[in-house]
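S.K.: A predicted structure for the sequence below; I have some questions about it.
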Amino acid sequence: MSGALVMLMPFIWMLLTSFKAPDEIFSSELRFLPENWYILENYTEAVTRTPLLQFLLNGVIVTIAIFLCQIAVAVPAAYAMAKLRFRGRKLMFAAVLLCLLIPPHAVAIPWYLLMYQFGWLDTYMALVAPFSISVFGIFLMRQFFMTVPNDLIHAARMDGFSELAIVWRVMLPTAMPALVSFGIFSIVAHWNDYFWPLIVLNSPDYYTPPLGLVSFRNDDTGNDYGPLMAAATIVITPLVVAFLLAQKRFIEGITLSGMK
């Protein structure tokens, strides 16, 4: 319980700061609860000073597009490496494990040059395309598919299912816990991504939520912490709600994916 409280303390402090007036935020006296509640003012300014709702919509579009692309690649690839027998299967899986060791920042420059050559800078494509393939997703789904009995696949083949039909009509529904687990990882990572959108975007029309929060920084007067914390609370709320709704499936997916 105490460990959970320590982990939650920054979020609790962020929430309480979003309730305070500016003079209380910069007060030398430490207080958890505000004397004068400043909720309406901070949250109204957070929504009206910048097009925060547009930033949230951009974040939804980008994270969902990335996730769907990743699933379209990860599920068939994972099925092939888990259940099909072909030459080079182990080498391919070793390549997947090797790619897990490469941080995204290490390939940022080649990605940027590729986006420039395609003319995709400052578009949704620049945000989605580099992350459309997830080696972590392939690894996680492959580990889950290893736990699926081969008899289920043999029965599907006897019923006349093609390999693609087995992937999408048999394996995908079976792998729903792993799919939810991967979805949480993917959406949280790309919803909170600040580095890559900062490089490829110039127009505020395509800003994602983390870039939108930078709008509350003022080089002359400093950060406006009340509206900033209010905007940050709004930004992380969808992630918290999504995790709370999917936490049972998330735990199942992580647990079952490590059985083999």
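M.R.: Okay, I see it.
S.K.: all contacts plus neighbour counts: C-alpha atoms, from now on.
M.R.: Fine.
S.K.: Share the number of residues neighbouring the nearest residue to L52 once chain neighbours are set aside, please.
M.R.: Take L52 and drop its neighbours on the chain: the residue closest to it by CA to CA, 6 or more residues apart in numbering is G212, 6.7 Å away. For G212, the neighbour count with other CA atoms under 10 Å is 23.
S.K.: and if you look at the one 3 residues further on?
M.R.: By other CA under 10 Å, 17 other residues sit near S215.
S.K.: That one and Y225: what is the separation?
M.R.: Distance of S215 to Y225, computed by CA to CA, to the nearest Å: 12 Å.
S.K.: thinking again about what came up before, can you pull the contacts of the residue nearest to L52?
M.R.: T50, L52, F55 (CA atoms under 8 Å, 6 or more residues apart in numbering).
S.K.: ok, now S257?
M.R.: S257 neighbours (CA under 8 Å, 6+ apart): L140, M141, Q143, F144, T147, A178.
S.K.: Return the distance of it relative to S134.
M.R.: 16 Å.
S.K.: name the element the closest residue to W120 other than its chain neighbours belongs to?
M.R.: Ranked by CA to CA, 6+ apart and with sequence neighbours excluded, the top spatial neighbour of W120 is A126, at 5.4 Å. A126 belongs to helix 124-128 when assigned by DSSP states H and E.
S.K.: Second structure follows, compare the two:
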Amino acid sequence: MRRRGLLGALLSHAVLLAGAVLMAAPFLWMLLTSIRPPEEVFGTVFNLIPTRFAGYENYRVALVESNLPRALLNGAIVCLGILAVQLLFAIPSAYALAKLKFRGREWLFGLVLFGLCVPIQVPALPLYLGLAQAGLLDSFFALMAPFFLTVFGMFLFRQFFRSYPDEVLDAARLDGMGEFEIVWRLAAPAALPAIAAFSIFSIVAHWNDLYWPLIVVTSAERSVPSLAILAFRDSETGGNYGALMAAAAITTAPLIIGFFAARRAFLRGITMTGPR
């Protein structure tokens, strides 16, 4: 039995290690390409480690000769703005679906589940036409507005709030606290792990989003990281894939750093919002 347990542990760790290598390989290739000179990217002789370090030139081109720094700032504004409004609406909505008894609550939750099945491509045309008629295209509002309401956030927080003790809520009501006060003074602070998990999902999704910015953004002043890389490849560097990979590494770095900084809260939030 001990040998079987040891063999099972070794096998499971081998599978996890293989998966980790598979997931990390594209990032490693990106970093190695970002320090290669142009002649080695598609050279006839393959060297895992570049024979000549060209990281300074590639990263200088990415940061100085492109719109990438402005796009990074725009991406941070858009992602944080979307996240703030999403939390403002999703937390009280999820609390109501989880803890308040009213007619039609289950039907509303069913609509939330249905909303999870609707991708952004479905309402993209009416949203675009509405923003165009209002003269709001090529603005931060156009980049953020379609994502202010998040059914995924409602679902995630609702799963967390279902496990929140009803006794605490009843005691707060006896002390004279209103429902909104309960939400923001009791429920929301207790939901910090779930908020951390949702924040990572939201920021990663909108930082990497290309479809919607490609539709509503028409100027370099409102470019986000995904658009900056696209324009960088098309108009700035041509075949300079080393500089292109340097730009990709710069835009990926904030997400990786943020995830490692919040990984403990992220894992707690995922485990605490499972099916109930």
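M.R.: That came through fine. Keep in mind the model is a prediction, meaning the values are calculated, not measured.
S.K.: ok so, going back, just the buried ones out of the contacts of S257 of the first structure, please.
M.R.: L140, M141, Q143, F144, A178 (16 or more other CA atoms under 10 Å).
S.K.: Out of the contacts of S257 of the first structure, which are shared with the second structure?
M.R.: Retained in the second structure (both residues aligned by TM-score structural alignment, their matches' CA atoms under 8 Å) from the contacts of S257 of the first structure: L140, M141, Q143, F144, A178.
S.K.: so the second one sits right up against P177, yeah?
M.R.: Which is M141 of the first structure. No. Applying CA atoms under 8 Å, one finds M141 of the first structure not in contact with P177, separated by 9.9 Å.
S.K.: And V224 of the second structure, how close does it get to E40 of the second structure?
M.R.: Taken as CA to CA, the span from V224 of the second structure to E40 of the second structure is 30 Å.
S.K.: more crowded one of the two?
M.R.: For V224 of the second structure and E40, the more surrounded residue by other CA under 10 Å is V224, and the numbers stand at 32 against 16.
S.K.: Excluding chain neighbours, what is closest to the more buried one?
M.R.: V224 of the second structure sits nearest to A71 (CA to CA, 6+ apart), 4.4 Å away.
S.K.: helix or strand for the counterpart of the one you found in the first structure, which one?
M.R.: Residue mapping for A71 of the second structure onto the first structure gives F55, with TM-score structural alignment as the criterion. Following DSSP H and E, one finds F55 of the first structure within helix 52-83.
S.K.: with the second structure superposed, average distance for that helix?
M.R.: Average distance between helix 52-83 of the first structure and its aligned residues in the second structure, after superposition and using mean CA distance after the TM-score superposition for the first structure, equals 0.4 Å.
S.K.: Could you find the counterpart of K101 of the second structure in the first structure?
M.R.: Using TM-score structural alignment, K101 of the second structure sits opposite R85 in the first structure.
S.K.: Find the centremost residue of the second structure, please.
M.R.: V204 (1.8 Å; CA atoms, centre = their mean).
S.K.: Looking for the alignment partner of it in the first structure.
M.R.: Using TM-score structural alignment, V204 of the second structure sits opposite V188 in the first structure.
S.K.: again, but for A187 of the second structure
M.R.: Counting by TM-score structural alignment, the partner of A187 of the second structure is M171.
S.K.: just Y59 of the second structure next, same as before
M.R.: Counting by TM-score structural alignment, Y59 of the second structure lines up with Y43 in the first structure.
S.K.: In three-state terms, how would its match be classified?
M.R.: helix (DSSP: H, G, I helix; E, B strand; the rest coil).
S.K.: Spit out the contact partners of the closest residue in space to it that isn't next to it in sequence.
M.R.: Excluding the flanking residues, the one nearest Y43 of the first structure by CA to CA, 6+ apart is A230, at 5.4 Å. The contact partners of A230 of the first structure, taken as CA under 8 Å, 6+ apart, are M14, L15, T17, S18, F19, N42, Y43, A46.
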